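K.L.:
The following comprises the amino acid sequence and a computationally predicted model.
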Amino acid sequence: MSRDIFAPDSVNPLCQLSLEQLRRRTSMKWRTHPEDVLPLWVAEMDVPLAEPVARAITDAVALGDTGYPAGTAYAEALAEFARKRWGWGGLAVERTAIVPDVMLGIVEMLKLVSGPGDPVVVNCPVYPPFYQFVRNLGRPIIEAPLDTEGRIDFAALEDAFGHGVQRAGRPVYLLCSPHNPTGTVHTAAELTHVAQFARTHGVRVVVDEIHAPIMAAAASFVPYLSVPGAENGLSLMSASKAWNLAGLKAALAIVGPDAADDLARMPEEVSHGPSHVGIIAHTAALRDGGDWLDAVLSGLDDNRRLLAGLLAEHLPAVGYEPAQATYLAWLDCRGLGLGDDPADVFLQRGRVALSSGVDFGTGGAGFARMNLATSPELITEAVRRMAAAIA
């Protein structure tokens, strides 16, 4: 590949940085593998910062405003964003708390509504840190696999809830919405069923909604706390995925009215964990970064269509359905005969780094996850390399 394979695009943030510029980054995506590897794995976007976010950060630095976090500006910005984007006016600022990031926020929510040994139900295949953080917390995992369409299988969920109730008094359902890695957007009817189902079985629901702002054009996000029966639910949200702010730690825990007492028991020191500069950045993103986000979403729609065409032409044995949300592509590589971990084959033979499906739990073997938050040129080159790797 040439050093400047990307043609700058003033509209699409995914086309504004050259490969040379991206390789100067020192984050995980660009430093884990050697320079000859195209990194399309971890959830970082190949974009410059949105201008309102960059301005908010530089203004804070110029002022020396780098102390401890305080106030409710982040929650207020998210509440307004939710009202405008999702038509949800029910995000109550007084029922929020700042937490270091979504996964650490999930840990704190699990501590509030369960105890050591209480099982946590997950829909596999699912985001690998669900397994890592939950098990490190001393909670066993019960898997409720998604159905063949990648949607919640309520028969499997009922079975998992039943096992969870038998094993302990306080089981929890850790729901990923939208779902990672499939990009499935749960419908209002599905989420309502979840809420009622969980109430019937005495199961608390904690929801990871970090990908909520990243919707395909034809999809609509439904906040879990907006559906009937979810009044005792607990949600975690952040601007980090949609505006590429993973290195600026900040997230929000949001609860329904029946979980307000739970949130009140969260230790005060948890609020010291988020970065103050991170909160400034996330707040600016939610308040003033809507146009930039819309440009990214349009570029992602293009990239989903591009990938579908490239796979049909060069790797027709790979199963792929463009996702309704996230900037991730879940590739069914079982037809290629590459074994349980095709991502390793593509890395070793093709020098393309994807996320291994094995790490996503039951149902992930034979799959790989590709990050589409990059330029069309890089996606095209990656598929070319992947095809050559199995030729």
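P.N.:
On my side now, so go ahead.
K.L.:
Only C-alpha atoms from now on, for both contacts and neighbour counts.
P.N.:
OK.
K.L.:
Pull out the buried residues from stretch 18-26.
P.N.:
For stretch 18-26, burial by neighbour count (16 or more other CA atoms under 10 Å) applies to S18, L19.
K.L.:
Tell me how far it lies from the chain's centre.
P.N.:
Chain-centre distance of stretch 18-26: 23 Å, with CA atoms, centre = their mean, to the nearest Å.
K.L.:
Second structure follows, compare the two:
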Amino acid sequence: MTRIPHETSGEPNPLHALTPELLRRRTSMKWRTYPEDVLPVWVAEMDVPLAEPVVRAVTGAMERGDTGYPVGSAYAEALAAFARQRWDWDGLAVERTAIVPDVMLGVVEMLKLVTGPGDPVVVNSPVYPPFYAFVRHLDRRVVEAPLGADGRIDPEVLKDTFRRVTAGRERAAYLLCSPHNPTGTVHTADELSAVAALAERYGVRVVADEIHAPLVLAGARFVPYLSVPGGERGLSLMSASKAWNLAGLKAALAVAGPEAAADLARMPEEVGHGPSHVGVLAHTAALREGTAWLDALLAGLDANRRLLTGLLAEHLPAIRYRPGEATYLAWLDCRGLDLGDDPAEVFLRHGRVALNSGLPFGTGGAGHARLNLATTPGLLTEAVRRMAVALRR
């Protein structure tokens, strides 16, 4: 079972470590896309220092000049050990893994293995916008199976969608987001087993994006899709990227169920040339030695989740917010504010605070905004204050 995060991991809360002045010195997308007077709480970068094992791994590589091409199975072995410890899952077989540049590029390669041009790929909207962009760029058709009003997979909707997209006997895939981005929903074993049964019934291949798997908060349990009955034909993409804030150090793993091993074996060898060797070293160190840091982060995120709930209730009670069970992303239903389809644009223009617009997340995204709560409590408080100021325009 997933280990419940706690404050006694021996690590300080990394969300308390950095000042706004230090964060403004960063040169990545989150802090450089908007003018300096805008407070960014949008893209999935965390306002944290790196875990010490990651810093040691990267600086050690620099000192050795160890900046060549990646090789070996250390990353997969570290992930398999992490899965046993955190998820009580012993089914991640190193021989059924392959290194890929990152999760979304890995998704593309997996979809190439199980679908052809023009084939349908089912997604649960609202969902991570690159699901639309990457699938369409691959010349596949995105077909939405919207989540239910409770933010969970609706099995009847999914069944009807699977039946419809396979009626012409074309190949079809289901791109599962688990845990779900942007809602933070953690799918249960029963829900995933129902997905697997439907996929088997209709001949739909499941590709699971499980990048947020290490970021499950107290009270919920992550279940790997490949671990449920019927998941044997599935393909999964996993990475240490989101949980340890390593987006700039590219690396991920494609993982195949026992009955999908032959599919993964068909992946072109050159795909494995894309990941960063230093990224592989960093991700491996995070999984092997960074769990205490992760526990401290999860406790901090849980505290920020409670803080955000209180701040919204006090300053923006018309916003509906169901705290997510995973991720560090908050999905805000702003329709009660009467700000139109794109409330994030109003918050930016009149409050100088940047959130993600809900519109690119597909059906169900209008009137919503996504807020990144992986920041200091002070900046989170200031973000909500600015959002409230925007209403007094």
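P.N.:
Done, it's in. For clarity, every value in this text was computed on a predicted model and none was experimentally measured.
K.L.:
count of neighbours near the residue lying closest to L315 of structure 1 once chain neighbours are set aside?
P.N.:
Of all residues not flanking L315 of structure 1 in the chain, A387 sits nearest, at 6.1 Å (CA to CA, 6 or more residues apart in numbering). Neighbour count for A387 of structure 1, taken as other CA atoms under 10 Å: 17.
K.L.:
ok, the closest residue to V38 of structure 2 other than its chain neighbours - contacts?
P.N.:
For V38 of structure 2, ignoring the flanking residues on the chain, the nearest one in space by CA to CA, 6+ apart is R352 at 4.6 Å. With contacts taken as CA atoms under 8 Å, 6 or more residues apart in numbering, R352 of structure 2 has the following neighbours: D37, V38, L39, R386.
K.L.:
Quick check on the residues you listed: which are buried?
P.N.:
Counted by 16+ other CA under 10 Å, the contacts of R352 of structure 2 give V38, L39, R386 as buried.
K.L.:
Looking at the residues you listed, which is nearest G279 of structure 2?
P.N.:
L39 (28.6 Å; CA to CA).
K.L.:
At which residues are the helices of structure 2 located?
P.N.:
Along structure 2, counting by DSSP state H, helices occupy 20-23, 29-32, 52-64, 74-87, 103-114, 130-137, 155-165, 189-202, 261-265, 277-289, 291-315, 343-351, 377-390.
K.L.:
The residue nearest the centre of structure 1: what's it in contact with?
P.N.:
Taking CA atoms, centre = their mean as the criterion, H211 is the residue nearest the geometric centre of structure 1, at 4.3 Å. Applying CA under 8 Å, 6+ apart, we find H211 of structure 1 in contact with S177, P178, K241, A242, A325, T326.
K.L.:
Could I have the buried ones of those as ChimeraX selection syntax?
P.N.:
Only the buried entries of the contacts of H211 of structure 1 go into this ChimeraX selection, using 16+ other CA under 10 Å:
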select :177,178,241,242,325,326
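K.L.:
which one of the contacts of H211 of structure 1 sits closest to L252 of structure 1?
P.N.:
K241 (13.4 Å).
K.L.:
And that closest one, how far from K249 of structure 1?
P.N.:
11 Å (CA to CA, to the nearest Å).
K.L.:
Check G202 of structure 1 too.
P.N.:
In terms of CA to CA, G202 of structure 1 sits 33 Å off from K249 of structure 1.
K.L.:
Kindly report the same for P223 of structure 1.
P.N.:
For P223 of structure 1, the distance to K249 of structure 1 (CA to CA) stands at 22 Å.
K.L.:
quick one: contacts for T59 of structure 2?
P.N.:
Going by CA under 8 Å, 6+ apart, T59 of structure 2 touches no other residue.
K.L.:
Over to D288 of structure 1?
P.N.:
D288 of structure 1 is in contact with P52, counting by CA under 8 Å, 6+ apart.
K.L.:
ok, now with 10 Å
P.N.:
A50, E51, P52, V53, A77, F81, H282 (CA atoms under 10 Å, 6 or more residues apart in numbering).
K.L.:
which of the residues you listed are buried?
P.N.:
A50, P52, V53, A77, F81, H282.
K.L.:
now these in TSV, with distance to D288 of structure 1?
P.N.:
Formatted as TSV, these follow (distance: CA to CA, whole Å):
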residue	distance to D288 of structure 1
A50	9
P52	6
V53	8
A77	9
F81	10
H282	10
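K.L.:
Out of those residues, which is nearest to L336 of structure 1?
P.N.:
When these are compared for distance to L336 of structure 1 (CA to CA), A50 comes out closest, at 39.2 Å.
K.L.:
hang on, that closest one packs against Q16?
P.N.:
No - using CA atoms under 10 Å, A50 of structure 1 is not in contact with Q16; the gap is 11.6 Å.
K.L.:
Can you tell me which of the contacts of D288 of structure 1 is closest to P228 of structure 1?
P.N.:
F81 (21.2 Å).
K.L.:
quick one: the residue nearest to that closest one when sequence neighbours are not counted from L252 of structure 1, how far?
P.N.:
In space, and not counting its chain neighbours, F81 of structure 1 is closest to L286: 6.2 Å by CA to CA, 6+ apart. According to CA to CA, L286 of structure 1 and L252 of structure 1 sit 13 Å apart.
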